[in-house]
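In: Make a model of this:
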Amino acid sequence: MNTSVRVRVPASTANLGAGFDALGMALGLYDTVVVTVTGDETRVEVTGEGAGGVPTDEKHLVVRALRAGADALGLPLPGVFLRCHNAIPHARGLGSSAAAIVAGVAASYALAGKDLDEHALQVAAEFEGHADNAAASLYGGLVLAWSEGPRFRAVRLEPHSALAPVVLVPDAESATSVTRGLLPGNVPHTDAAFTAGRCALAVHALTVEPGLLLPATEDRLHQDYREPAWPETMRMVRELRGNGVPATVSGAGPTVFALPPGGTLPSGVDTTGFAVRALPVDRTGVVVEPAGLNGTNSR
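Out: Predicted coordinates:
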């Protein structure tokens, strides 16, 4: 059993338009967690995003995921010390919760001396109820996620090299539980058919032909229904799309995810109220390495 590991896990964007609960992409913004087995009580130190606002004991999400992973592996785990440095904004639709869960699960595998496998995705996705963000943080690149009964699955696809994501992050936060509550129980058959076609087209556009991204990222399944939760987000999505920029709501919002050609937004777009940031596609996923007892790399 290893006693101290460092985990770096990327942010993610989900849905990418019509791919609700199915498509996800890893982004080059990272949380870093160092987990050290101490043998006494669990302690958590947090710097960066969430500092002062998240639990610092067994209730911390990384700790809960760590213990779930350890239980799945049959790994006895006493107290641990977590040092977390968070760069992924919380409650903004950039997969911060999924990243924390993946960090915990990946750390449990590393402490057990095991390589990540398909069951790691299962453990992580059970926390969220869907696998798109978790799979993106685990595998990197573009993922296509689905479920077969209680089993969560995902495949990794290689995103086109020309993709140059830009995120527009507002100060407002959003909760997945709230935005999901705005979705109707049924949608018109025409909208369902439209969504199926656009989701399939999105896979092609994101991997083979980015010139089709504008129509490929159209959605009729969830974004308009959830507009009351983040009206300014939808205003920005529509303004970008009206200027020819493929844009969607990132996950549960309120961040806007855009794929402008060349990675630059048009000069006439009013981004007031949003912090604009270019983020590359992360193509690696979660990275785990040994760490010294003081949290430094052991290599």
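
In: C-alpha from now on. contacts and neighbour counts both.
Out: Noted.

In: Do you have the helices of this protein handy? List them.
Out: 61-73, 96-111, 118-128, 132-139, 176-180, 189-207, 213-216, 231-242 (DSSP state H).

In: Burial check on the nearest residue to V143 once chain neighbours are set aside, number of neighbours?
Out: Among residues not flanking V143 along the chain, R156 sits closest, at 4.5 Å (C-alpha to C-alpha, 6 or more residues apart in numbering). By the criterion of other C-alpha atoms under 10 Å, R156 has 18 neighbours.

In: another one to check against the first:
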Amino acid sequence: MLKIRVPATSGNLGPGFDTIGMAFELYNDISFELIPSGLNIDILGEGASEIPRRENNKVFQAAKKVFDKVNFSPSGLKIILENNIPIARGLGSSASIIVGGMVAANELSGKRLSDQEILKMAVEMEGHPDNVAPALFGGVTAAVSGISSVDYLKILPPRKLHAIVAIPDFQLSTETARQVIPTMVDRSDAVFNIGRTSLMIGALLKEDLALFGKMMEDRLHQPYRMSLIPGMREVFSLAKEAGALSVAISGAGPTLIAFVVGDGRPVAEAMSKAFTQQEISCKTLDLYPDLTGTKIISS
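Out: Down below sits the predicted model:
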């Protein structure tokens, strides 16, 4: 049986809306096995009671795109999803399924597609590259979709940099989170984000973590999504008071992510306290960057 391991990701990283993401050491495992006939899907862990087990399952749909692309027709397929990434929480669960399904299908069908081709297909299915690129390659990636390809740059973040994620006990779909963002933005807000995105990438390359934290401000999506995440303002404030370099919405939310160096427990406690004050329970995780991306752990 072929088993693929795909990391969780946090998209946007503040100002890098739809273009920048980071992979973390929290994983979904996806197993594929060719069988004589039919489709057999088993799901363990996160989302086990809500994810479909038929042909509308997203991992199967992702795999089918690869099979169709390379003209490969499996007689039957057994799929096992072992999910540790929370569903609809802003940690790249959808991207992990898409990337894992495509990588597994490519392996089963003879490795006919390059990583670049898989990336392009994954972006087309997901709609934006900020999660699928780091899920595939690991580290921090900046990615832009072109006409014929997706261009990306991978950066290995300093190992001492890690993140406290506060995962509140409610879901927020990407579609809902996108609906509150205006279609037109003020030029000053665009310039604000362009400048901070540029310096944020430069700060990572120079390992200037103080500057990295300072540059994670945003005006394009976070102010509009604040109404969808009760306690967000308080979480940001208390996390920074507790020593966080910066705080941002993870992807589309509702998870909030704080970057730290050293002991992250005070930040985790502060973020939990802020959510509790809003009568919202949350779980916190201390996550270090994943540097390798999707990998085959058994075949």
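
In: looking at the helices of the first structure, which is buried most?
Out: helix 132-139 (a mean of 34; mean count of other C-alpha atoms under 10 Å).

In: and that helix, what does it pack onto?
Out: strand 4-14, strand 23-37, helix 96-111, helix 118-128, strand 142-148, strand 151-157 (3 or more C-alpha pairs under 8 Å, 6 or more residues apart in numbering; DSSP states H and E).

In: and if we set it to 6 Å?
Out: In this structure, helix 132-139 of the first structure packs against strand 4-14, strand 23-37, with contacts taken as 3 or more C-alpha pairs under 6 Å, 6 or more residues apart in numbering; DSSP states H and E.

In: Skipping its backbone neighbours, what lies nearest T174 of the second structure in space?
Out: Distance criterion C-alpha to C-alpha, 6+ apart; nearest residue to T174 of the second structure, sequence neighbours excluded, is A252 at 5.5 Å.

In: so the one you found sits right up against G90, yeah?
Out: Yes - using C-alpha atoms under 6 Å, A252 of the second structure is in contact with G90, at 5.2 Å.

In: ok, now how distant is L138 of the first structure from F152 of the first structure?
Out: 13 Å (C-alpha to C-alpha, to the nearest Å).

In: The first structure: which residue goes with A203 of the second structure?
Out: Taking TM-score structural alignment, A203 of the second structure has A205 as its aligned residue in the first structure.

In: returning to what we had before: wait, which of the helices of the first structure is closest to N15 of the first structure?
Out: helix 132-139 (7.8 Å; C-alpha to C-alpha).

In: Output the residue interval of the second structure matched by the closest one.
Out: Under TM-score structural alignment, the match for helix 132-139 of the first structure is residues 130-137.

In: Give me the mean distance between that stretch and the first structure.
Out: Taken over the aligned residues, the distance from stretch 130-137 of the second structure to the first structure averages 0.5 Å (mean C-alpha distance after the TM-score superposition for the first structure).

In: neighbouring contacts of that stretch?
Out: 7, 9, 11, 18-23, 92, 95, 141, 292-294 (C-alpha atoms under 6 Å, 6 or more residues apart in numbering).

In: ditto for stretch 152-172 of the first structure
Out: By C-alpha under 6 Å, 6+ apart, stretch 152-172 of the first structure touches 122, 141-147, 206-207, 255-259, 263, 273-279.

In: one step back: does the match of A203 of the second structure really touch L213, like I thought?
Out: Yes - using C-alpha under 6 Å, A205 of the first structure is in contact with L213, at 5.5 Å.

In: ok so, going back, pick the one among the contacts of stretch 130-137 of the second structure closest to N106 of the second structure.
Out: Nearest to N106 of the second structure among these, with distances taken as C-alpha to C-alpha, is T294, at 12.8 Å.

In: now for that closest one: what does it line up with in the first structure?
Out: Under TM-score structural alignment, T294 of the second structure pairs with V286 in the first structure.

In: I figured its match was touching V9, is that so?
Out: Yes - the pair V286 of the first structure / V9 is scored as a contact, 4.5 Å apart, by C-alpha under 6 Å.

In: Out of those two, name the residue with the larger neighbour count.
Out: Applying other C-alpha under 10 Å to V286 of the first structure and V9 shows that V9 carries more neighbours, namely 34 against 26.

In: any idea how far S96 of the second structure is from the residue in the second structure that the more buried one lines up against?
Out: In the second structure, the residue matched to V9 of the first structure (TM-score structural alignment) is V6. Noted for V6 of the second structure: a distance of 6 Å to S96 of the second structure, by C-alpha to C-alpha.

In: How about G253 of the second structure?
Out: 16 Å.

In: try R89 of the second structure
Out: When R89 of the second structure is compared with S96 of the second structure (using C-alpha to C-alpha), they lie 13 Å apart.

In: list the contacts for the most far-flung residue of the second structure relative to its centre?
Out: Note on the second structure: the largest C-alpha distance from the chain mean falls to P36, namely 34.4 Å (C-alpha atoms, centre = their mean). Applying C-alpha under 6 Å, 6+ apart, we find P36 of the second structure in contact with 75-76.

In: Report the separation between it and I30 of the second structure.
Out: For P36 of the second structure relative to I30 of the second structure (C-alpha to C-alpha), the value is 20 Å.

In: ditto for F212 of the second structure
Out: Distance from F212 of the second structure to I30 of the second structure, by C-alpha to C-alpha: 34 Å.

In: for I297 of the second structure, same thing?
Out: On the measure of C-alpha to C-alpha, I297 of the second structure and I30 of the second structure end up 10 Å apart.

In: Spit out the residues that contact these two alike.
Out: 3-4.

In: ok, the two, which is more surrounded?
Out: Neighbour count, other C-alpha under 10 Å: between I297 of the second structure and I30, I30 has more, with 24 against 11.

In: Would you confirm that that one contacts V6?
Out: No - if you go by C-alpha under 6 Å, I30 of the second structure and V6 don't touch, sitting 8.0 Å apart.

In: For S4 of the first structure, which of the helices of the first structure is the nearest?
Out: helix 96-111 (7.2 Å).

In: Which stretch of the second structure lines up against the closest one?
Out: Counting by TM-score structural alignment, helix 96-111 of the first structure corresponds to 93-108 in the second structure.

In: Thank you, goodbye.
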